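Trainee: Sequence plus predicted model, see below.
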Amino acid sequence: MARRALGPATLAAVRAVESSLDPSDGCLLVACSGGPDSLALARAVVTVGARRTLPIAAVVVDHGLQQFSADRATETATTLTTLGFGDVTVRTVTVRSTGAGPEADARLARYRALDEAAATRDATLLLGHTRDDQAETVLLGLARGSGTRSLAGMALRSGPGARRLRPFLALPRSVTEQVCRENDLVWWSDPYNTDPGYARVRVRQTVLPTLERELGPGIAEALARTAVLARDDADLLDALAAEADPGTSTLACQVVEGLPPALGRRLLGRWLRLEHGAPDLNAGHLYAVEALVTDWHGQAGVDLPGGLRVRRTDGRLELVRPDR
């Protein structure tokens, strides 16, 4: 790629990537869909890799869910090669139904492929989520009513071995689009991103613009800031819950009773998820399970998603599957 002066948006993107890196980061692997966010990320990584003499690579995931998806993946790979990536891989995945919905199923297949690509290269996987994506995630978490953790949004680092890195969480989507314009990069617009059948699209197209109009500008930035604060609080509560967790298959009610309510509910959630793999818990589920401890009057138990039931026996909580 011919050298040219960095435009202001490109410079902001480069700085965002540089400031997010740790000394332990080696190979930088960009997940690129061909959209403006991931193309802007790829452009920034080219500069950062050269400045820091770090190896760079890119991976494009073809979900096979749309006509000509293979052609678009190949076109994106070609663009990445033109940008300066010598190591570009297209990975085709099979999206299997899990009952969680097509968006969640595609995300599961995508991350599995991306994590495998990162592990193969011992690389840090860079994702192009922006401040706008973070704001949308916080609003969706608020709608679920699942507590502080759901408001924490996406972490800067996450995933297996904390390999996933999101450098653009403080940058608005308008900046990534401007990066593409500054570098003559033509992005692809996924039609799923404008389909109102998806809750995230309705948040993006209707909810956030309405909030901006009625409450004033800066809503996305405020929501992203809320995510940072909520994550700090959630991390502290999780750490305290881990200390209080006896690590047993059943949980003594007196252990929960001796904790402040916020910490007690966090311990219950940890016990249900880690000890028993209970999926998709919301605040209503936790309040109902908590009542088995704090408002016990002989309830039969609490039914949870996945065909699970929590019941109280001899002062202890246990998880059972009534259909077995």
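Mentor: Thanks, I have the structure now. None of the values given here were measured: they were computed from a predicted structure.

Trainee: When you work out contacts or count neighbours from here on, use the C-alpha atoms and nothing else.
Mentor: Fine.

Trainee: My understanding was that residue 251 contacts residue 316; is that so?
Mentor: Yes. Between residue 251 and residue 316 a contact is recorded at 5.3 Å, counting by CA atoms under 8 Å.

Trainee: higher neighbour count, those two?
Mentor: Using other CA atoms under 10 Å, the more surrounded residue of residue 251 and residue 316 is residue 251, with 21 against 15.

Trainee: That one and residue 50, how far apart?
Mentor: Applying CA to CA, to the nearest Å, the value for residue 251 to residue 50 is 53 Å.

Trainee: Kindly report the same for residue 302.
Mentor: Applying CA to CA to residue 302 and residue 50 gives a distance of 56 Å.

Trainee: second one coming, line it up with the first:
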Amino acid sequence: MGPHPAVADVRRAVRESLADLTRGGLVLVACSGGADSLALAAGLGFAAPRMGLRAGLVTVDHGLQEGSARQADRVVRLAPSLGLDPAEVLAVTVGTEGGPEAAAREARYAALAGAAERLGAEAVLLGHTRDDQAETVLLGLVRGSGPRSLAGMAGIVGIYRRPLLGLGRSVTTVACAALGLAPWEDPHNRETRYTRVRVREHVLPVLCEELGPGIPEALARTAALCRDDADALDAWADRVYREALTGRPPAEEASPPARPAVCLSVSVLASCPAAVRRRVIRRAALAAGSPSGALAAVHIAEADRLVTEWRGQRAVHMPGGVGVVRNAGVLAFERMCWGSPAKESRAQG
């Protein structure tokens, strides 16, 4: 008699996710002890040796609630029974920048990346499911962040892999029960002060009740379609960015910038569709030193107006002290000392 269908689904998802890895390589699973990551850990422990891979486990102790160290220790002690070795607790210190969710995520990924490098892992598996993907798409809609945000989470990004994106959260719960595993219920997953929890607990259930039970699946399909479109536009923007780079420094430089200016041909930018042009402008702003997390659509739109609605405007302010000026057919992105007459008045068609 074969495994329970839910168990089989998880194992198959793991096998498909790891099919391209080199035999003998180490794969780590990031496991909190919740149903999703616990089912994933069990699936990895089963599939890895049959694929000629080594499998280990890491669990992150954020230290944000009483008993977190005990829970992390419990997960590590469970690893041998799942066929996972090595198994480690990664204790982190969570900061405050960007809010509690963002700060915890940043600390968690930094710890996972460090563990993967130290242990020589080829991949780190994350337990995000189709329901998590649906939540991510809804959050992207609320932010109005565009198709890249609506594309949700990718199945593979660098060393990180998400084998369960095609499976619902109910599958992992059933798989754990079928395997006799007792998942841990993280109290933070019920804390409605977190935006994602409110989406999970209130918004998605209302949508399913009012519009039908297939909402998570539909949102996940939307993410996949948006990802295909965004990937195509990004590849187009990469080509245009290389073509638009002029290498020309801005004229009348009062003092050397902190890093070389990024200069783009206005005529090349003007020949592109808006979706491509704005992606190119974002790349230039990031290359000049604007922080990704602070760079918003409004900044990109203002810089875009220097191309499409040129009226002799002064420099556009970007996060990170970066300014954008148009001069002699070139759009220059550079660090600026705001208020300097030479800098501000240099922009001319």
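Mentor: It's in. The structure displayed is predicted, hence computed values, not measured ones.

Trainee: re the thing from before, just want to know which of residue 302 and residue 50 of the first structure has more residues nearby.
Mentor: residue 302 (18 against 11).

Trainee: Just give me the match in the second structure for that one.
Mentor: Mapped onto the second structure by TM-score structural alignment, residue 302 of the first structure lines up with residue 316.

Trainee: Can you give me the neighbour number for the nearest residue to that match once chain neighbours are set aside?
Mentor: With sequence-adjacent residues excluded and distances taken as CA to CA, 6 or more residues apart in numbering, residue 316 of the second structure is closest to residue 324, at 5.1 Å. Per other CA under 10 Å, the neighbour tally for residue 324 of the second structure reads 28.

Trainee: quick one: contacts for residue 324 of the second structure?
Mentor: Residue 324 of the second structure makes contact with 303, 315, 316, 317, 318, 331, 332, 333, 334, according to CA atoms under 8 Å, 6 or more residues apart in numbering.

Trainee: lining up those residues with the first structure, which overlap?
Mentor: Of the contacts of residue 324 of the second structure, the ones still in contact in the first structure (both residues aligned by TM-score structural alignment, their matches' CA atoms under 8 Å) are 303, 315, 316, 317, 318, 332, 333, 334.

Trainee: just curious, which of the residues you listed is nearest to residue 125 of the second structure?
Mentor: residue 318 (35.9 Å; CA to CA).

Trainee: Now that closest one. Nearest residue, chain neighbours left out?
Mentor: residue 299 (6.1 Å).

Trainee: any idea what residue 271 of the second structure aligns with in the first structure?
Mentor: Match for residue 271 of the second structure (TM-score structural alignment): residue 258.

Trainee: same thing with residue 170 of the second structure?
Mentor: Using TM-score structural alignment, the partner of residue 170 of the second structure in the first structure is residue 174.

Trainee: Run a quick neighbour tally on that match.
Mentor: Neighbour count for residue 174 of the first structure, taken as other CA under 10 Å: 14.

Trainee: swap in the one 3 residues further on?
Mentor: Counted with other CA under 10 Å, residues neighbouring residue 177 of the first structure total 20.

Trainee: Over to residue 339 of the second structure?
Mentor: 9.

Trainee: same thing with residue 85 of the second structure?
Mentor: Neighbours of residue 85 of the second structure using other CA under 10 Å come to 18.

Trainee: Contact partners for it?
Mentor: By CA under 8 Å, 6+ apart, the contact set of residue 85 of the second structure is 54, 55, 56, 57, 79.

Trainee: SS state for residue 278 of the first structure?
Mentor: For residue 278 of the first structure, the assignment made with DSSP: H, G, I helix; E, B strand; the rest coil gives coil.

Trainee: Excluding chain neighbours, what is closest to it?
Mentor: Nearest residue to residue 278 of the first structure in three dimensions, chain neighbours excluded: residue 272, at 5.4 Å (CA to CA, 6+ apart).

Trainee: Would you mind giving the secondary structure of the alignment partner in the second structure of that neighbour?
Mentor: Matched by TM-score structural alignment, residue 272 of the first structure corresponds to residue 285 in the second structure. At residue 285 of the second structure, secondary structure determined by three-state DSSP is helix.

Trainee: so who does residue 285 of the second structure touch?
Mentor: 318, 322, 333.

Trainee: can you tell me how far the closest residue to the second one other than its chain neighbours sits from residue 262 of the second structure?
Mentor: This points to residue 322 of the second structure. Using CA to CA, 6+ apart and skipping residues adjacent in sequence, the residue nearest residue 322 of the second structure is residue 335, 4.3 Å away. Counting by CA to CA, the separation of residue 335 of the second structure from residue 262 of the second structure is 10 Å.
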